[in-house]
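S.K.: this one's structure only:
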C-alpha cells in the first residue's frame, strides 16, 4: 500500500482533519487517491486481508512450527507483526472449505462416480421391477393350475420381493439414514393413520421418521451419500463456530481462573483451530495432486508417509502448545491434555451427530 498515490488535497476524506503526511493523525485513514484500477483494488484487498505479505507468512510459519507462540505474542501486546486471530481463522477457514468444495475429484473417483451413476439409472430400476413382476406372475400361474396353495403362493411372492430388496441393498452398500423401514412415505402415512392410538408415534417422532422416509424415497443410496457429504462439508464451518466456545470453556475449567481469563482461552482456541484447518487444507492439496500419480508406487508411498506424519503431528500439536502457553509442568500438562482430549472427543461426537441429523433433515 505504500506505492499508492497520495492525494494533493491535505484534508482527510473521513474526518476532515488536516493531513501532513500519509496517514491522518486524527482517525488513521491513509490519504490516498480513492479512484483506483482493478489491479490496485485487488492488491489492496489482499494486503488488507493478510496485513501485508511478511506478516502473513510469518504468521503461517509460527502457527505450524511454533505451537502457542502466536497466542503468547498476541496476549503480550505484539499484535501488528502477525495477523489477528479472528482474521487468521476466517481467512484459513474460507480458503480451506472453498477449495474443498470446488476442487474436482481425481480420475479414479470420477470413474467410480460414473459407474455408480450408470448403475442407479431409472431404466435399470424399471427393469428390476419388471423382473419381480414376471417372477410373481409365474407363481400366480402355478397357483391357478393348482400346483401350489394360496398360502404357499403368497409366501413365495413375499420371499421374491424380499430377496430382490436385499440384493439391491447389498449392491447399494446398504446405505440409508436411520434405516429405511417402509417402502414409501405413502405406506408410512397409511400405517400411522390406521394405527391404534397407543401405537401411534408422537409428533416429533412422526416428523423425524417421515422426513427420513421422504429423503430415502427421493434419492438412491449413491445420490444420498453424495448429497449428504456435500451438504455436510458445506455447513461444517457452522459446527466449528458452535464448538469453539465450548472448547475454550473446557480449557477454562482446567486452568487457574485468577491467572487466565476466558478471552485468553478463546485466543488459544482460535489459533489451534486455525492450525487444524490449515493442516486439513495441506492434506487435501497433497492428496489431490499426488492422487494423479497413484499409478506410480513411489508416489503412493510418499503420499502414505506424508499423510501419516501430518495426521500424527496434528494429534501431537495440542500437547506442546498447551504446555508452552499455560506453563504447567510436562506431567501435569500431558495429564490435563489427555483428560481434555477424551472430554472433547465426547462432545465432538455429540455435536457432529446432531449436526449430521441437522444436515440430513435439511437436504433438498
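M.R.: Right, received. Where do you want to start? Computed from a predicted structure; not experimentally measured. Residues are numbered from 1 along each chain as shown.
S.K.: Could you use CA atoms for every contact and neighbour count after this?
M.R.: Will do.
S.K.: what's near enough to touch residue 178?
M.R.: residue 212 (Cα atoms under 8 Å, 6 or more residues apart in numbering).
S.K.: how about 10 Å then?
M.R.: 208, 209, 212, 213, 216, 357 (Cα atoms under 10 Å, 6 or more residues apart in numbering).
S.K.: same thing with residue 264?
M.R.: Residue 264 sits next to 71, 72, 74, 75, 248, 251, 252 when contact means Cα under 10 Å, 6+ apart.
S.K.: here comes the other one, which I'd like you to weigh against the first:
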C-alpha cells in the first residue's frame, strides 16, 4: 500500500542525498511531502500495522512449527519478512517473565508485628524422628544420625538451615515462599541472557569453524530459546484459561500431561532444528544434539541453584 504524495524536490529531507525515484538510496526514507491529509495518516498507520502484524505472525508460525527454518530463512537474507531475532527474544522474554511474576500470589495472612494470632504461633521448626528441631546446630546433630537415603541433599540442608536461622513463626512461611519467588523469578531472564552466548559458543565448538560464523550460531540460539520461552508462555496461558472452567484436581492432572508433552516436543525441536539447519548426517546430528542436551541440562541446573541461593539470601 503506497501513501503520501511524492515531493517535486529530489533532495532527501533526511540526509540531503539525491533521490532517484521514490526512496532515497542512501538512507531509505521515502521522498514524500511532510504535511499530509488525515486520510494519508490513517493509510500510514494501516500499512505499518499490517506489515508488522504479518511479519510477527509469520515469525511465530515458523518459530513454533518449522524447527530451524526461521534461522535458515533469516540468514539467507530474507529478513524483511520476519521480526529480528534480538527483538523477538526480548519481546517473548518480557511477556514470559511478566506473566510469571504476575502469577505469584501476593495475598496471604497479615504478618505484621501487631498481629497477635500470628505472633503466638510456634516458631518454624523441623520434625525428624518425632524430635522438633529449632536451630541449625540441632539439625546438624540429628542429620548425621540419619540413614543415607533419608538425608537432605546439600541444597536442601543449606536452605533449611537458613529458615531455622531466621527463626520465623509458622504463619510466616507462606510469605517467605512468596518472597523467595519474587526474588528468584526476576533473576531467570538474566540467567538466560547470560547463558545465550555460552550456548552459542558450544554450537561453535561442535561445528565447522570455516562454514559457520559465531553470528550464525547466535541467531540459532536466539530462535531456539525464543521457542522455549514462547511454548511455556502459551502453555501457561492455556492452563490459566482451563483453571477458570475446571476444578483444581483436573487442571493439576492436565498440567502434568501437557508439561510432559511440552518437554518431549522441546527435545524433538532441538534435534530437528539442528538437523535442518546444520545439514549433518542424521547419526552425527543426533549424537551432537544429545550431548548438547546433557551439557545444557547440567549447566542450567548449576545456574538455577546459584540463582536460588542468591534469592534465598535476599529474602
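M.R.: Cool, the structure landed. It should be emphasised that the depicted structure is a prediction, and the values quoted were computed from it without experimental measurement.
S.K.: So residue 78 of the first structure sits against residue 69, correct?
M.R.: No. Applying Cα atoms under 10 Å as the test, residue 78 of the first structure and residue 69 come out as separate, 11.1 Å apart.
S.K.: who has more neighbours, these two?
M.R.: residue 69 (18 against 12; other Cα atoms under 10 Å).
S.K.: which one in the first structure is aligned with residue 226 of the second structure?
M.R.: Applying TM-score structural alignment, one finds that residue 226 of the second structure aligns to residue 274 in the first structure.
S.K.: Tell me where the stretch 1-150 of the second structure has helices.
M.R.: With DSSP state H, counting those that start in this stretch applied, the stretch 1-150 of the second structure shows helices at 38-65, 69-75, 85-102, 116-119, 136-144, listed in chain order.
S.K.: now, of the ones you listed, which is deepest in the fold?
M.R.: Mean neighbour counts were taken over the helices of the stretch 1-150 of the second structure using mean count of other Cα atoms under 10 Å, and the top value, a mean of 20, falls to helix 69-75.
S.K.: Could you list every helix and strand in contact with that one?
M.R.: Counting contacts by 3 or more Cα pairs under 10 Å, 6 or more residues apart in numbering; DSSP states H and E, helix 69-75 of the second structure is packed against helix 38-65, helix 85-102, helix 214-245, helix 248-278.
S.K.: Which of those sits closest to residue 135 of the second structure?
M.R.: helix 85-102 (32.2 Å; Cα to Cα).
S.K.: what packs against the closest one?
M.R.: Under the contact rule (3+ Cα pairs under 10 Å, 6+ apart), helix 85-102 of the second structure is packed against helix 38-65, helix 69-75, helix 173-184, helix 187-206, helix 214-245.
S.K.: distance from the second one to the first structure after superposition?
M.R.: Same thing as helix 69-75 of the second structure. When the first structure is superposed, helix 69-75 of the second structure averages 1.1 Å from its matched positions, counting by mean Cα distance after the TM-score superposition for the first structure.
S.K.: Residue 221 of the second structure: what's it in contact with?
M.R.: Listed by Cα under 10 Å, 6+ apart, the contact partners of residue 221 of the second structure are 71, 85, 89, 195-201, 203, 215, 227.
S.K.: quick one, strands of the stretch 101-250 of the first structure?
M.R.: Using DSSP state E, counting those that start in this stretch, no strands are found in the stretch 101-250 of the first structure.
S.K.: if we can go back for a sec, which of the contacts of residue 264 of the first structure lies closest to residue 101 of the first structure?
M.R.: residue 248 (28.1 Å).
S.K.: Looks like residue 92 of the second structure contacts residue 83 (just checking).
M.R.: No. Using Cα under 10 Å, residue 92 of the second structure makes no contact with residue 83, being 11.5 Å away.
S.K.: And for residue 18 of the second structure, the neighbour number?
M.R.: By other Cα under 10 Å, 15 other residues sit near residue 18 of the second structure.
S.K.: excluding its backbone neighbours, what's nearest it?
M.R.: Using Cα to Cα, 6 or more residues apart in numbering and skipping residues adjacent in sequence, the residue nearest residue 18 of the second structure is residue 11, 4.8 Å away.
S.K.: how much space between that neighbour and residue 37 of the second structure?
M.R.: Using Cα to Cα, to the nearest Å, residue 11 of the second structure is found at 22 Å from residue 37 of the second structure.
S.K.: Among the two, which residue is more densely surrounded?
M.R.: Set residue 11 of the second structure next to residue 37 and count neighbours by other Cα under 10 Å: residue 11 wins out with 15 against 11.
S.K.: Correct me if wrong: the more buried one contacts residue 20.
M.R.: Yes. Using Cα under 10 Å, residue 11 of the second structure is in contact with residue 20, at 9.3 Å.
S.K.: okay, and the common contacts of the two?
M.R.: With contacts taken as Cα under 10 Å, 6+ apart, residue 11 of the second structure and residue 20 have residue 31 as neighbours in common.
S.K.: related to what we said a few turns ago, can I get the helices and strands packed on helix 69-75 of the second structure in a markdown table including distance to residue 287 of the second structure?
M.R.: What follows is those, written out as a markdown table (distance: least, Cα to Cα, whole Å):
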| stretch | distance to residue 287 of the second structure |
| --- | --- |
| helix 38-65 | 23 |
| helix 85-102 | 27 |
| helix 214-245 | 18 |
| helix 248-278 | 9 |
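S.K.: and residue 161 of the second structure, which of the ones you listed is closest to it?
M.R.: Nearest of these (Cα to Cα): helix 85-102, 26.6 Å.
S.K.: Could you pull out the buried residues of stretch 351-359 of the first structure?
M.R.: By neighbour count on 16 or more other Cα atoms under 10 Å, the buried set for stretch 351-359 of the first structure is 351, 352, 355, 356, 357, 359.
S.K.: and those residues, which of them are in helices?
M.R.: Mapping those onto helices (DSSP state H) picks out 351, 352, 355, 356, 357, 359.
S.K.: and the last one, what pairs with it in the second structure?
M.R.: In the second structure, the residue equivalent to residue 359 of the first structure is residue 311, according to TM-score structural alignment.
S.K.: Tell me who's in contact with that match.
M.R.: Residues near residue 311 of the second structure by Cα under 10 Å, 6+ apart: 179, 180, 181, 182, 183, 184, 185, 186, 187, 305.
S.K.: repeat for residue 25 of the first structure
M.R.: Counting by Cα under 10 Å, 6+ apart, residue 25 of the first structure touches 12, 17, 18, 19.
S.K.: State the distance from it to residue 188 of the first structure.
M.R.: Distance from residue 25 of the first structure to residue 188 of the first structure, by Cα to Cα: 71 Å.
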